Structures are given as C-alpha cells and as structure tokens.
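Student: kindly generate the corresponding structure for this input.
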Amino acid sequence: MKDCCNHDDIVEIKHEHTHPKSTAVAEDEHSHDHGQADGPQWKQHLGLLIGLGILVCVLVMDYGFGIQLPKWISLAVNAFAYLLAGWGVLKLAIRKVMRGDIFNEFVLMSVATLGAFYIGEYAEGVAVMVFYSIGEWFQDAAVDKAKASIKALLDIRPDEVTVIRDGSAKVLNARTIKLDEIIQVKAGEKVGLDGELLSNQGAFNTAALTGESRPDTKYKGDTVLAGMINLNTVSEIKVTALFQDSKLSKILEMVQDASSRKSQTQLFISRFAKVYTPIVFFLALALALIPYLVVENYVFNDWLYRALVFLVISCPCALVVSIPLGYFGGIGLASKNGILFKGGNFLDVMTKINTIVMDKTGTLTKGVFKVQKVVVADGISEKELIKLAAILESNSTHPVAKAIVDYVGEAIGDEKATEVEEIAGHGLVGIIGDKEVLTGNLKLLKKYDINYPKELTEIIDTIVVLAINKKYAGYITIADEIKEDAKEAIRQMHALNIKTVMLSGDKQAVADQVAKIVGIDNAYGDLLPEGKVAKVEALKNEGRHIAFVGDGVNDAPVIALADAGIAMGGLGSDAAIETADIVIQNDQVLKIVTALKIGKLTRNIVWQNIGLAMSVKVAVLSLGAFGVANLWEAVIADVGVAFLAILNAVRIQRKKV
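Tutor: As a prediction, the model looks like this:
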C-alpha cells in the first residue's frame, strides 16, 4: 500500500528488471516490504503474527471466560501487542511528520489507534492496527502477484545462450554475445537474441511477442527474434542485435515506461487524495470538538471515539492503490495479446475514439508485394530496366522496394547507386554508373516534368515507374494482398459505432478498390505525408477523436498528430513504432478492436473500484459520525474495500478479449 498523499504508480516493474530485490517503492515510503525480502512471509511479519496472537488471547479471556485483567496489566499487554503489530506504521508516521508531511495514511492510523488507547479502548486500538496491517499484508500479496505475472509475461529472455566459438559450443551470458556471432537454439529452447536464421528452416512459437500461439515457419535468411521458442529442429542464428537492443528489450522498455505515464483518472485521484486527507483530519477534529458548543451532556471521550472511527474509515487507500493497479493490469492484458500501450493514459484515450484512420499498405494489406509485370519503353531491355530499379530500390526499406529487389535476386550484382535521395511520398532518385535513375510513382515524374503515357493513369494496380536521364523508361506492376482479418475488423469497428477512414499514397482507384472490399467508410488516395496530416487535421476540426494506424516512416507525422497513434509493429518501421502510443506486434487489424475493448474494460473496472470505495466510505463515515459504527467496523470496512478493489483490478489480467 502506498502513501495516500504522495502516490506514485503502485506497480513499477522498471526497477525489478534491473534490481530483482528492489521494491516498488522506497523503504521510507512504505512500512512493509512488498514481499521482496528474502525468507518466508511469516518471518517478515513475525511481530504482526505475535501481536495478533496476543489480541486473540486477550479477547478470549475477556469475552470467552470473563477474566478481567487489572487495568495496568491490560494496558501493558495490549501496548506490547500494539507495538509488535504497528511499529513499522508508527516509525514511518514519525518520519513523515518530521519532514512536514502530516496528512497521510500512516499518521492517520497512528492518531486513530493512539486515540483509542487514550480513551481506554485498548483492545480496539490494537485491533485497528492489527487488522490494518493484516489487510496491508494481503493487499501487498495481491500487488506482488500482479507484478509477478506481468513480469513473467514480459521478461522471457533467457539469460544464457549457446554460442559457437572456435568450432565448439559454449554456454555464455546473453549480454556478452557480440554482433555476427552464431548462436545455437535447440528444440524447446527460447531464442535469446535477435538474429538471422542460418538453418534452412525452423518453426517458432511467437506467442510471447505477438500473442499468437500459432507456429510461424521461418526460412534461411528470415529474422528470428528474442523470446520466440524453437519448436522442432536445432537452429543456428547469426546475431544481428545486442541483448539490450533486441526487439524484446524494446518491448520491455515500452511497458516499463508505460507505468510512469499516468491516466487522467490516476492524476485526479492523486490530487483528490492530497486535498481529501487533510479535510478529513479537520472534519474529525470538528466532530470531536464542535458538539461541545451545541450538545447537552457533552462527553469528550464519546465524541473523540466517533472522530477516531471517522479517521479510520476515511483513508483513501482503496482508490490510490487499486486504480493504478487497474491501469497496469490493462497494460499487462494488452501485452498478453500482443499490444503494447505506452501508458495508462492511452487506455483512457482509446475509450473516447470514434474514428479510426488507417494507412493502406502494411496496415490493411499485407505489405508483401510481388512483381507481376515489367513493361519497357523503346531503347531499353526488360532485364536492364528491372536491374536498375532493383539497384536503386535496394536503398529503401519500403515493401514495394523489397519486392523488386527480391524479384531480381543475385542478378543485381555488385553495382551500387550513389547520391541517392528518397523523396517522401514520391520515390527515389540516384546515380547508377553514368545514368540518373528515378523510381517511384507518377507524382515523381510530374515533379521532374517528365512526360509519360497517359494510359498509366488508368492502371489500377500499384505501379513503379522509371525514368533514365529525365526520360520515361517503363513501369513495373506490383501486387499486394489484403489481410485476411481486415474485413472482419472493419465490421467490428462499425459495430462499435466507429467511423473508418483509409488514407493512401497510392492512386485513388487502388484506394477505392481496397475500401470497397473491406468495407471502409471513406478512402482517400494520391496523398503525400502532408496530405495525410491535412486529412487528419480536418477530421479533428470536426470534433472527431481519432486513432491513426500506420506502419511506414511517412506515417510518423500523422501518428504523432492523432489522439492515439497506433503502429503495426511486426512490419512497421522503427520511426513509426517510436512515435506511436500503441504498438501492435503481429500486424493483425483485429488487434485494433482488441485495443479498443481493453481500454473500455480497464475504464469499467477502474470506475467500479471508485464507486465501490466511495459508496462504502460514505455509508460508514455517516454511521460513524452518528455513533452507530465502531472502530472494529471502520477498520474492517477500510481494509475490506481496499482488498476487494485490488482483487477487482487484478482480475483484468485474466480476462479474455
């Protein structure tokens, strides 16, 4: 449990990945250890257990056998039990008061329990401290369990890998492996580092990265990522990224950073607690003193008792503990489904989205292009045209460029392009030998005032046009394929009353064709990056709450502009992933719907906790003020509602979406 007045995120896994023994909060911010210390739990709370035992014995003697101890003995026994159970709370309360932090949970509990001793209610004072500490113990256990499950979900990198050095296999720490070294992964083992598959093929379980347990067959030259599980044969992999630079490390970093980005609800509750707690102190003081002026037969101890009940039940722990845990549970559930939220604030944003704007290539389509046809102009052969295109396109990471390079294969040779310039939304310009070569779309030729046949504008398929020395040289048609789940994803978005828009740099005819197949509401083609930005700005000016989904470098500006930027992480560029607020690891369009549902689920559970905590507290506060509720009921209500709220928050991770 955290300090109600100085609250940070209750679940902070960043330190746990670097220092496994460290706690989520510093020792001076908490009276307990969150189960992180070595040794069994009962040893860590031995004083509490002894205090509980003494309390039970005293109550059995008093109520069970009617044995009344002398007052001084009763005081000594109860005080001993009280100190055993509550010494940590008292110590932290004193430390905070000395720092000028008076209005906090620990001071509140100390004042309430010491007040009970003052009015002679020794057993109740001990009971409040014991049950409060027990409640905290169980709450810590719930928090630790949530943290452990999320950490186990994410931190799946093996610490050791088998590396081939000097012709023999050696098991070494993964952090010591260098680039271009060869590691060996046996069947059933996890891949420890990102790399390129050297074996002819292998089947891998990618669930830890993508949320999909379906085996993914990789072939020689394909990328294999840390965290994947080798399913059948022994595989050899050439390391292409250091341990700290692997894609899984970046995923861990994203989720760790997410805990520091609070939602608006979290920020409100933190501010609320800072104002609420001192108000409660002064209300309790007023409850004890003001009746002296207006009530006949005023008895100070009676009204002080009511004030103590008021103090105990007023603690806002259930809110400031369970709400951040709820948001982190949402982040954990999303990670389990292959979706990375970079902060709890973006879970809130997804609940407000009413318009999904999508890029076409790599988002709605697979982005795996294949060359279909090569058409040349007079004066150049098909072989020369496609080779020049491949040499220049080898300088681009665009899926269309990769399709051309793969089509040419080894025939590309050793020749390189120089003075290469990539013009966003247009294509590439470079020098190959004594030729100036342009490859790209028709907008590129228009930009350089190069004439081309008018019939090119009537071709629906994606085409790459070429010009050599400022003269049109031919074109290449490229075919893409729509993702299998795209149509169903759009249908589900419409079922959630979400408007769908597609923005594409391809021709309007291509955009219209894809939109018609999948059921997109509106499609806009022939757009440069600035054109996409303009369209999103126009939608925002209409009052729409927008999530933009893209995967390419040219999508980064519009991802940043949208209320929620979503990057398709599997095929996406690093620029898009870094800019995005949410990353979808396996490129499935349906995961966008999953992200929307997780956002709404998290919001519902958070508000359930707020409603539960506030309703119970208001009810018991009222009963306490009128002298109906006692300290026993107050502490049970406080600890109970906090525990129920935390259990409610933790259950997010078990939900299926």
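Student: can we go C-alpha only for contacts and neighbour counts from here?
Tutor: Will do.
Student: check contacts around residue 390.
Tutor: 401, 404, 405, 408, 412 (C-alpha atoms under 8 Å, 6 or more residues apart in numbering).
Student: closest to residue 532 among the residues you listed?
Tutor: Distance to residue 532, by C-alpha to C-alpha, is smallest for residue 401 among the contacts of residue 390, at 21.5 Å.
Student: make JSON lines from the contacts of residue 390 and add secondary structure and neighbour count to it.
Tutor: Output for the contacts of residue 390, formatted as JSON lines (DSSP: H, G, I helix; E, B strand; the rest coil; neighbours: other C-alpha atoms under 10 Å):
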{"residue": "401", "secondary structure": "helix", "neighbour count": "25"}
{"residue": "404", "secondary structure": "helix", "neighbour count": "25"}
{"residue": "405", "secondary structure": "helix", "neighbour count": "24"}
{"residue": "408", "secondary structure": "helix", "neighbour count": "18"}
{"residue": "412", "secondary structure": "helix", "neighbour count": "19"}
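Student: just checking, residue 657 touches residue 599?
Tutor: No. Contact criterion C-alpha atoms under 8 Å: residue 657 and residue 599 do not qualify, at 10.8 Å.
Student: of the two, who's got more company?
Tutor: residue 599 (25 against 14; other C-alpha atoms under 10 Å).
Student: skip the chain neighbours and tell me the closest residue to the more buried one.
Tutor: Closest residue to residue 599 apart from its sequence neighbours, by C-alpha to C-alpha, 6 or more residues apart in numbering: residue 347 at 4.5 Å.
Student: what about that neighbour, how many neighbours?
Tutor: Around residue 347 there are 29 residues (other C-alpha under 10 Å).
Student: wasn't it part of a helix?
Tutor: Yes. Looking at residue 347 with DSSP: H, G, I helix; E, B strand; the rest coil, it is inside a helix.
Student: which one of the contacts of residue 390 is nearest to residue 296?
Tutor: Nearest member of the contacts of residue 390 to residue 296, counting by C-alpha to C-alpha, is residue 401, at 89.9 Å.
Student: if I look at the closest residue in space to the closest one that isn't next to it in sequence, how far off is residue 403?
Tutor: Nearest residue to residue 401 in three dimensions, chain neighbours excluded: residue 393, at 4.9 Å (C-alpha to C-alpha, 6+ apart). Applying C-alpha to C-alpha, to the nearest Å, the value for residue 393 to residue 403 is 9 Å.
Student: now the other sequence, so there's something to compare against:
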Amino acid sequence: MAEYRIEGLSCANCAREMEEEIQKLPHGKDAKILFNSSKLSLPEEVDLAKVERILASDGAAIIKDSQQPSSTDRPRKEIDWRILILISALLFTAALIGQDSLPSPAVIALYLAATAISGYRTFIKGIKNLFRFKFTIDTLMTVALIGAFSIGEWREGTMVAILFGLNEYLEGLGMEKARSSMAALLEVAPKEALVIRGGQEKKIPISELRIGDAVLVKAGEKIPSDGRITHGKSSVNEAALTGESMPVEKEKGDFVYGGSINNEGTLKVEITKLYQDSSLAKILHLVEEAQETKTPTELFINQFAKYYTPAIMVIAALVMLVPPLFLGGDWSSWFYQGLAVLIVGCPCALILSSPIAIVSGITRNARNGILVKGGTHLEQLGRIETIAFDKTGTLTKGAPHVERAIVYEPELFYQVAGAIEKHSSHPLAKAVMEEVAQSNVSVAEAEEIQSVAGQGVTAIVGGTRYYLGNEGILSHLQLDAGVKADIEALKHSAYTLVAAADDHRVLGMFGIADQIRSESPQLIKQLQEAGIKQTVMLTGDHEKTAEKVAQKIGLTDYAAGLLPDEKVQKIKELTKQSATAMVGDGINDAPALATADLGIAIGKGTDSAIETADIVLMQDHLGRLPAAIAISKRVNRIIKSNILLTLGLKLIALLLTIPGWLTLWIAILSDMGATIIVTLISLTILVETKKEKEIL
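Tutor: Okay, the predicted model is just below:
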C-alpha cells in the first residue's frame, strides 16, 4: 500500500464519498481516505491519474513530496478560498445596494457572479451527481440553488451559496486546527544525528542510523534514537515520551529514549535501536493510526447519514407537493419551502460532530504522555465504571521496603545487619541496606558468611557470630514473651520478617513489605471523584498483605492468592457487572489486560507495554490516569451534545415548515450554526480545564 498526503480535504462526508468512488476503481477495493490525518492509503496497482481526478472533483489534491507543507503553513488553497468568499460577499453587497438604482439584469448579473465565485465547486459536483442519480449535499445545494433562481429568489439563492461556501471553509478550518495540533505533536521526532564514523563527525538523517553507531548529542539537541550513554552526564527532558516536564538525571550506562532532549553538556550515546524501532517512533505511529479508527458512534453517524439525505429529499418532495395538491396551498411558496428543506438535509455538521472531538482527545492525552490506541478506546475509557489493578509494580513500587523496625540493641543491630547484607544482591538485602544507611551507623566487614537453607545467613562480625534471617534463624534461642509478641505482630501485619541475633539474644527485627506508591491513595480518591464506582486489586499475594494494601490505599475491594488464569476469571466476572478496565505492567498481566473491556499498561517506553494494552501510560506511575479518564468523559459528553445540537437545530428548522416559516436563510444558517458550534466546542478539548490541571 502506498500512502499520500492530501490537501483540501475539508468535508468528512465528501471524503467518504470519494473513498467509495476510488474503491470502485480496478484494484481499489482496499483504498482508504484517512480524513482525520488527511492521508490516502492506496494499493500500488490503482491508476493514480484516475484517483487524482476523483479527488479534484471535490477540490482535493495529492501533495507531491516537494510541496509538503509544515504544520504552521496553511495550504495556499485555503487562502484563495477566503479571498473568493470575500469577493462574493462584496458582489452580493453591491447587488443589495444597487437593486433600486441599477437595471434588473445588472443586479441579477451581480448575484450570479457572487454565486458562481463562492459556489462553483458545489454546482459542478452537484450537476455531475444529478446525472449519476447520486444524492449528496452538493446535489441538494445545486437543486436548491436552481430552484431558488427559477422562482426569482436571486438574493436568497446567492446568500445560500455564500453561506454554504463559508460553512465548508469553516469545516475545513476546524479539522485543520485539530490536524495541526496533532502535527505539532508528531514534530517531536528528531530529523538528524551527529554520528562518529571513522573518527569523523558527520550529520546524517536518522533513517541512515545503524545499531551500534556512536552519536554525539549536544546541549539542547534531541537524542536521535534509543540508546545507552557511553560518555557524559546530563539531565534529559523526556516530555516527548512521558509528558513529564521535570528532567531526569542520566549518566554513563543509563538508557535514553529517542526524541528526548539533552539539557546540558554533551552526551555520547551508543544506538541500540534503529529509529523506526524506537519507542518514540512506535508511539508516534500508533498515535497517527489512532486518529483513523472509527468509533461505534462515528460508524453509526456515517450509516445514519446514508439514509438521512435521501429521507430529507423525500420530505422535501412531500413539502413541495402535498400542501398544493391536497390542502390548497400556493405552489410557489411551498416549492420555496421544499427547497429550504433540501438545505436542512446537509449532513456535514452531523458527521463533523465526532472526528474533531476524537482527534483533539487523542492529541491531549498524547501530550500528557498517555497513548490511546484509537477513538474506540477513548470512548470506552469514558464509560468505565470499574478499574481492576495489579498490585506489584502498579499500586506498589514492586521493590521490598522496610515498613517497620523493632530494635532491642540499636547500634549493634544496624552494624550486624549492614555487615552481613552489604554485598548481597537479594531484594530483601537491598531493603535492609537502605534502612541501615538511614541509621548513620558505620558498617564493618563480615567474615565466614554461610547460608542456612530456608532460614537466612550466619557470619562473624568483629569476632562474634551473628545470625540474620527469618523466624527459623532464631531456633537456637529461647525467646521471651515480648520478642514472641513482636514477631506475631509483624506476621499479623503481613510483613516479611528479617531478624538479627547472636548466640544469646535477639538484636532486633525488620518488617519488610512491598512499598505502596506515594500517589496511590490520592489516585484512588481522584478516580472515585472522576466517576469510577469500583476499584479492585487483583494479586497473587496472601490475604493479609492484600487486605492491608487495600485498606491503606482506599480500594473498594480486593482479591488475593490469584493465579494468572484466576485473574482472568475475576476480570470476566467484573465485566459482566459493569464496563471494566484492567491496569497492569503489560507483561505478566497480558491475559487479564486482553480480557478486560479496556487494557491499561504502565510503560515508559517498554515495547511490551506499548504492544499489549489499549492505553499506555508512558510514565512509571498511575498519576495521569484520572486526567485521561476526565478527558475521555469530556470527549464523550461533547460528542453527545454535538449530535443533539445538530439534530435539534435541523428538527427546529423542519418544524418551521408546518406554519410555512422556513426560509432558505434559516435553513443554511441552521446548518452553518451547527457546524460552527460543533467545531468550536470540539476544539475546546485541546484546552486544559482547571480540574485537569489540578490532577496533573
């Protein structure tokens, strides 16, 4: 499939019609016009010249590579269109002013000139469609214009042509604003890299980068692709990837992402991924694809529009014929009313009610480091009532942490624990060493360290033998009641026990647990405020640990001791009750993520997270999930209000035919008003609300 950029694509309904025409060409069955991103996906066997003719019939054209516009440049075509509308308006004004002083033919000529300048495209397409018996908005407008002029309504017919031209321009302007916002987001991709080859520094396009290349990234420059720092130290802005504005400190050996900005100094980076395989490239590709997925609402509107326009034509015919034939109405006035009904039949505002809002919502989330893989998932996120969370690495940090220390011999306890665990790589040892470091006690070296199977270790520190491990390591001692009570208290709180002792007494003990993320309690509170009714934790840990974490965080429910297949079963139960999202790390929770109505992964650029879930939080925390839900709910509300507003205005216009009050002016203004309001309301999604600022 070949892909082309298109200019002049302003009407969603027209884009659908052109797509259908192209699909009728030989080999064109799989052709797609991607309206939201203004692109054409075309099988290479299709005759491009015929495709260009179809596009030209609607004022669209393929942009050649040398003509690619930047996101800040508006196509010249739109500037010309504004000038044409202005000229038409001036001619119309001249006709109005001169209607009493100029000869009638001159006034009519001015009206016709104004109509031709602003409505020639519509008229040409409408005439072609009439001969094909194809009833589109252009057909409706052409019939209405011919009808208006045939009964001498020169002024109103011309005004309809000008307003319809302005309406089409505003449609294109609104969609272009949403596209420009997306294009600005996509421009974070680096263009060139300063590579070192053969001892020489050379600037090359990122497409020519190879794995293993050494590149220099100077202060203020973008890192060209994913890689590892081999020389230098700096803070790096990863906002393009994560949406986080705070820089991250990086040094030799650290991994960096393509598109990140080096804030100071010079970094030497070894490229570990080709740009097209980098995290940023995958994200940008998915964001572009996400624009074009049709939501259930959009599919319904498109299907509805196919029947809506013919139905309007039938209603218009009835308005023209029934009152004069059966109710003694005046043929001229009811013919005029029927023409106005035709204009009311324009489905453009209705079709536009969803795509601008969807693109704006996806763009807003992407700016915040939230990757939504399509409009369907964006809509679904706004309907979620239950969220199930994996515990480890999601609500907790996934790393052991000393939650409680019971110390009988303060200095000796920390000295012994530090000496024995100093060189261990075990996760529990790291937790102990973090606690020892905070005690500011000097740590000696341990000798003759020996492992005791299933219990812990024993070693000599300062000439004395000490023991460190779980409750079993204390089996050589007769424990007094106080120590036994402390051990039971730690076990009851679901802590992992690490105790230190010598041959005669217990020196102290640590209660270790997976550390709850600091933002988790606030997160759950914000989710509940955002309308999430049920928050459930699914974990393989035992009951006591799960209960403690759930209580601390404020979850509504939890399920403990679950195997992966049992998590899936639990998700199935939840989805039967309400729309359910599953939040996990995108690897271990893949089955549950796939089973839920919506899978949400914490990623920060990891391939597995990007590929697994429907929505990816590119940070390593859940802090932005409430904002994503708030944005999606806002998108859903706006789409519903757009549809109701559009249909409401059209219904009011149609009801005006009953007393005979509907005019061509009212008809076109009802559609134009709907288009303007729908566009402006949809674009407000790009603006951050006060509530969203508070969440972020």
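Student: related to what we said a few turns ago, of residue 393 and residue 403 of structure 1, which one has the most company?
Tutor: Legend: neighbour count by other C-alpha under 10 Å for residue 393 of structure 1 and residue 403, higher for residue 393 (27 against 22).
Student: what's the counterpart of residue 358 of structure 2 in structure 1?
Tutor: Alignment note: residue 358 of structure 2 maps to residue 327 in structure 1; criterion TM-score structural alignment.
Student: contacting residues around that match?
Tutor: Contacts of residue 327 of structure 1 by C-alpha under 8 Å, 6+ apart are 344, 347, 602, 606.
Student: once aligned to structure 2, how far is the one helix or strand it maps to on average?
Tutor: For residue 327 of structure 1, the host element (DSSP states H and E) is helix 317-336. Taking mean C-alpha distance after the TM-score superposition for structure 1, the mean distance separating helix 317-336 of structure 1 from the aligned residues in structure 2 is 1.3 Å.
Student: what helices or strands is the helix or strand following that helix leaning on?
Tutor: Sequence order places strand 339-341 as the next helix or strand after helix 317-336 of structure 1, per DSSP H and E. Where contact means 3 or more C-alpha pairs under 8 Å, 6 or more residues apart in numbering; DSSP states H and E, strand 339-341 of structure 1 is packed against helix 247-258, helix 317-336, strand 582-584.
Student: go again using 6 Å as the cut-off
Tutor: Counting contacts by 3 or more C-alpha pairs under 6 Å, 6 or more residues apart in numbering; DSSP states H and E, strand 339-341 of structure 1 packs against strand 582-584.
Student: flag every buried residue along the strand it packs on.
Tutor: 582, 583, 584 (16 or more other C-alpha atoms under 10 Å).
Student: who are the contact partners of the aligned residue in structure 2 for the first one?
Tutor: With TM-score structural alignment as the criterion, the equivalent of residue 582 of structure 1 in structure 2 is residue 615. If a contact means C-alpha atoms under 6 Å, 6 or more residues apart in numbering, then residue 615 of structure 2 has 371, 372, 600 as its contacts.
Student: which of the buried residues of strand 582-584 of structure 1 lies closest to residue 220 of structure 1?
Tutor: Distances from residue 220 of structure 1 to the buried residues of strand 582-584 of structure 1, taken by C-alpha to C-alpha, are shortest for residue 584, at 25.4 Å.
Student: quick one: which of the contacts of residue 327 of structure 1 has the most company?
Tutor: residue 347 (29 neighbours).
Student: in structure 1, point out the residues matching the helix ranked longest in structure 2.
Tutor: Looking across structure 2 with DSSP state H, the single longest helix is helix 154-186. The aligned range for helix 154-186 of structure 2 in structure 1 is 122-154, by TM-score structural alignment.
Student: so how much does that stretch differ from structure 2 once superposed?
Tutor: Stretch 122-154 of structure 1 sits 1.5 Å off on average (mean C-alpha distance after the TM-score superposition for structure 1).
Student: how far off centre is that stretch?
Tutor: Stretch 122-154 of structure 1 sits 24 Å away from the centroid of its parent chain (C-alpha atoms, centre = their mean, to the nearest Å).
Student: picking that back up, test my guess that the residue nearest to residue 599 of structure 1 contacts residue 600.
Tutor: No. If you go by C-alpha atoms under 6 Å, residue 347 of structure 1 and residue 600 don't touch, sitting 7.7 Å apart.
Student: for the closest residue to residue 263 of structure 1 other than its chain neighbours, the count of nearby residues, please.
Tutor: If the residues on either side of it in the chain are set aside, residue 263 of structure 1 comes closest to residue 345, at 3.7 Å by C-alpha to C-alpha, 6+ apart. Close neighbours of residue 345 of structure 1, defined as other C-alpha under 10 Å, add up to 22.
Student: how close does residue 345 of structure 1 get to residue 654 of structure 1?
Tutor: 21 Å.
Student: can you tell me the closest non-neighbouring residue to residue 271 of structure 2?
Tutor: Using C-alpha to C-alpha, 6+ apart and skipping the chain neighbours, the partner closest in space to residue 271 of structure 2 is residue 227 (4.2 Å).
Student: and if you look at residue 631 of structure 1?
Tutor: For residue 631 of structure 1, the spatially nearest residue (C-alpha to C-alpha, 6+ apart) is residue 309, at 5.2 Å.
Student: to which residue of structure 2 is the one you found aligned?
Tutor: Residue 309 of structure 1 maps onto residue 340 in structure 2, by TM-score structural alignment.
Student: just to check, its match is in contact with residue 664?
Tutor: Yes. At 4.7 Å, residue 340 of structure 2 and residue 664 qualify as touching, with contact defined as C-alpha under 6 Å.
Student: so which of the two has more stuff around it?
Tutor: Taking other C-alpha under 10 Å, residue 340 of structure 2 and residue 664 do not tie; residue 340 has more neighbours (30 against 25).
Student: which SS state does that one fall under?
Tutor: Residue 340 of structure 2 ends up helix, using three-state DSSP.
Student: tally up the residues packed near residue 656 of structure 1, please.
Tutor: If you count neighbours by other C-alpha under 10 Å, residue 656 of structure 1 ends up with 9.
Student: which residues touch the residue nearest to residue 631 of structure 1?
Tutor: So residue 309 of structure 1 contacts 624, 631, 634 (C-alpha under 6 Å, 6+ apart).
Student: for it, give its distance to residue 38 of structure 1.
Tutor: Residue 309 of structure 1 is 36 Å from residue 38 of structure 1, by C-alpha to C-alpha.
Student: also residue 324 of structure 1?
Tutor: 26 Å.
Student: of the two, which one has the most company?
Tutor: Between residue 324 of structure 1 and residue 38, residue 324 has the larger neighbour count (other C-alpha under 10 Å), namely 27 against 9.
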